[in-house]
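K.L.:
Sequence first, then the predicted structure:
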Amino acid sequence: MTKCLIAASILSANFACLGQEINDVIHAGADIIHFDVMDNHYVPNITIGPTVLKAIRDYGINSIIDVHLMTKPVDNLIIPFAQAGADYITFHPENTYHVDRSINLIKQCGCKVGLALTPTTPLSYLDYVLEKIDIILIMAVNPGYAGQTFLPVIYNKIQNINNIVKKQTNKILLSVDGGININNISKIVICGANILVIGSFIFNNTMPYIQTIKYIKKKIFIK
């Protein structure tokens, strides 16, 4: 039986009461907090920075936080986010001048490393770095906005990457982000996902968070 973790993407949360929103979704059963950082350069939107992450930690949030850097460049943000309390720092390889150097910097800061791949990012970026990374974040939408529709072509991409990482001796988690809902969750998990990044379906649902997450978890146990 395969268990898939739920990462609540706070991009869809109510920022007027962000600390309480995160606390509520964690108590409802979310395993990870997904922290989207956008710069109005790599993507056409601006979100949140290290100060907000520190405030979340100071509020008492102790859960795993994966900081997803949708920024260009990335290195100048790695240290402040690590100091603010990130557990994972995930970046898009095309946004750094030197992928290996950025990976090493994240590790030196004491965080685990993620590589994020957009729908059109070639898998060749994974060459020569698989033994150094902890998560591959597969974007099922083009980065920049919450509430987009899952791109069906991503099912094959998940399967292809899953076939690659199964050959590795180190454990690499496959995280899928974008357009996930109750109708496609099971297929995503069957394709090989270990982590489901879900925002709109959790935070914008009419059901309470605990009911929504219980409903999701019933769908992600695959025999």
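P.N.:
Thanks, I have the structure now.
K.L.:
switch to C-alpha atoms for all contacts and neighbour counts from now on
P.N.:
Will do.
K.L.:
For this protein, just list every one of the helices.
P.N.:
Ranges of helices in the chain, per DSSP state H, are 18-27, 50-59, 75-84, 99-108, 154-165, 185-191, 200-203, 209-219.
K.L.:
Enumerate the positions of the last one that are buried.
P.N.:
Along helix 209-219, these residues count as buried under the neighbour rule (16 or more other CA atoms under 10 Å): 209, 210, 212, 213, 216, 217, 219.
K.L.:
Next one for the comparison:
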Amino acid sequence: MTFDRSIKIAPSILSADFANFGQEIQAIEAQGADWVHVDVMDGHFVPNLTFGPALCKAIRPHIKTVMDVHLMISPVDPYIDAYAQAGADVLTAHLEAGPHTHRTLQAIRAAGCKAGLALNPGTPVEAAAPLLGLCDLVCVMTVNPGFGGQSFIHSQVDQVRRLRALIGDRPVHIEIDGGVDPSTAPAVVAAGANVLVAGSAVFRGGSVADPAPYGTNMRAIRDAVA
């Protein structure tokens, strides 16, 4: 997984048909997805419960691009190895999930994954500054984590701009998660983001039987930021 700042669209399978994950993943990749985003929630750190390591391991053979696993869980450290062994390429933990984020990022890299750091809307990006040397990706949440389909928090655009300045020339992706669609993507890309997580905005109107809308939806986001 080599680094470049080109725009990447990472559909969140939280919006996919749960009964057809393998086919859904094949469909979004065939329609132009760059990464596949997996939202892991524990019902504790966030008020929802989703996918464990076994699900990640089951879908891994279907993913030909990048498996981008977002851990909205606390504690994180006891589960890093399990998600790494399940095939995560990128493993993202929340700054707010525990007291020793530096150690968490070290552990993610030691497990063989790219290390991501996620920031909730209430966390200033400056809190990530001491950790950027251990980050391959910083995920700026543009909704409060826990549920798909929420409205984009526009004040986060300035957070992205400040984060981009902090990163400088370091090879660190800026990922946006929450409310991304053709109307919101241009502002975050202009501010410096290059990985766009989109759930309902990608999957809306399509299905395994009719995947063409997935491609149409992703092209609409790409065209909006072109």
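P.N.:
Yep, it's here. These figures come from a predicted structure and were not determined experimentally.
K.L.:
tm score of chain vs chain?
P.N.:
Overlay of the two chains. TM-score (TM-score structural alignment, normalised by the length of the first structure): 0.93; 217 aligned residues with a CA RMSD of 1.4 Å.
K.L.:
Now distance to residue 120 of the first structure too, for the helices of the first structure, in JSON lines please.
P.N.:
Formatted as JSON lines, those follow (distance: least, CA to CA, whole Å):
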{"stretch": "helix 18-27", "distance to residue 120 of the first structure": "31"}
{"stretch": "helix 50-59", "distance to residue 120 of the first structure": "28"}
{"stretch": "helix 75-84", "distance to residue 120 of the first structure": "23"}
{"stretch": "helix 99-108", "distance to residue 120 of the first structure": "18"}
{"stretch": "helix 154-165", "distance to residue 120 of the first structure": "10"}
{"stretch": "helix 185-191", "distance to residue 120 of the first structure": "18"}
{"stretch": "helix 200-203", "distance to residue 120 of the first structure": "23"}
{"stretch": "helix 209-219", "distance to residue 120 of the first structure": "28"}
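K.L.:
For residue 146 of the first structure, which of those is the nearest?
P.N.:
helix 200-203 (6.9 Å; CA to CA).
K.L.:
about what we covered before: rebuild the buried residues of helix 209-219 of the first structure as CSV, extending it with distance to residue 121 of the first structure.
P.N.:
Supplementary listing: the buried residues of helix 209-219 of the first structure in CSV, determined by distance: CA to CA, whole Å:
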residue, distance to residue 121 of the first structure
209, 33
210, 35
212, 32
213, 30
216, 28
217, 29
219, 29
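K.L.:
tell me which of these is nearest to residue 191 of the first structure?
P.N.:
residue 219 (13.8 Å).
K.L.:
so which of the buried residues of helix 209-219 of the first structure would you say is closest to residue 19 of the first structure?
P.N.:
Distance to residue 19 of the first structure across the buried residues of helix 209-219 of the first structure (CA to CA) is lowest for residue 209, with 14.8 Å.
K.L.:
Give me the distance between the corresponding residue of the second structure for that closest one and residue 191 of the second structure.
P.N.:
By TM-score structural alignment, residue 209 of the first structure lines up with residue 214 in the second structure. As defined by CA to CA, to the nearest Å, residue 214 of the second structure lies at a distance of 26 Å from residue 191 of the second structure.
K.L.:
same deal with residue 53 of the second structure?
P.N.:
Distance of residue 53 of the second structure to residue 191 of the second structure, given as CA to CA: 34 Å.
K.L.:
Could you work out the end-to-end span of stretch 90-97 of the first structure for me?
P.N.:
Start-to-end span of stretch 90-97 of the first structure (CA to CA) is 15 Å.
K.L.:
so where is that stretch in the second structure?
P.N.:
The aligned range for stretch 90-97 of the first structure in the second structure is 92-99, by TM-score structural alignment.
K.L.:
I would like the residues contacting the matching stretch, please.
P.N.:
In this structure, residues lying in contact with stretch 92-99 of the second structure by CA atoms under 8 Å, 6 or more residues apart in numbering are 45, 68-76, 101, 104-105, 115-120, 128, 137, 139.
K.L.:
how about a cut-off of 10 Å?
P.N.:
Residues from elsewhere that reach stretch 92-99 of the second structure, judged by CA atoms under 10 Å, 6 or more residues apart in numbering: 39-40, 45, 68-77, 80, 101-102, 104-105, 108, 113-120, 122-123, 127-128, 131, 135-139.
K.L.:
Which residue of the second structure is paired with residue 45 of the first structure in the alignment?
P.N.:
Match for residue 45 of the first structure (TM-score structural alignment): residue 48.
K.L.:
ok, that match - how many residues close by?
P.N.:
Using other CA atoms under 10 Å, residue 48 of the second structure is surrounded by 14 other residues.
K.L.:
residue contacts, residue 135 of the first structure?
P.N.:
Listed by CA under 10 Å, 6+ apart, the contact set of residue 135 of the first structure reads 66, 88-90, 112-116, 171-175, 194-195.
K.L.:
again, only this time at 8 Å
P.N.:
Contact partners of residue 135 of the first structure, counting by CA under 8 Å, 6+ apart, are 90, 113, 114, 115, 172, 173, 174, 175.
K.L.:
Nearest to residue 200 of the first structure, out of those: which one, please.
P.N.:
Distances from residue 200 of the first structure to the contacts of residue 135 of the first structure, taken as CA to CA, are shortest for residue 175 (16.6 Å).
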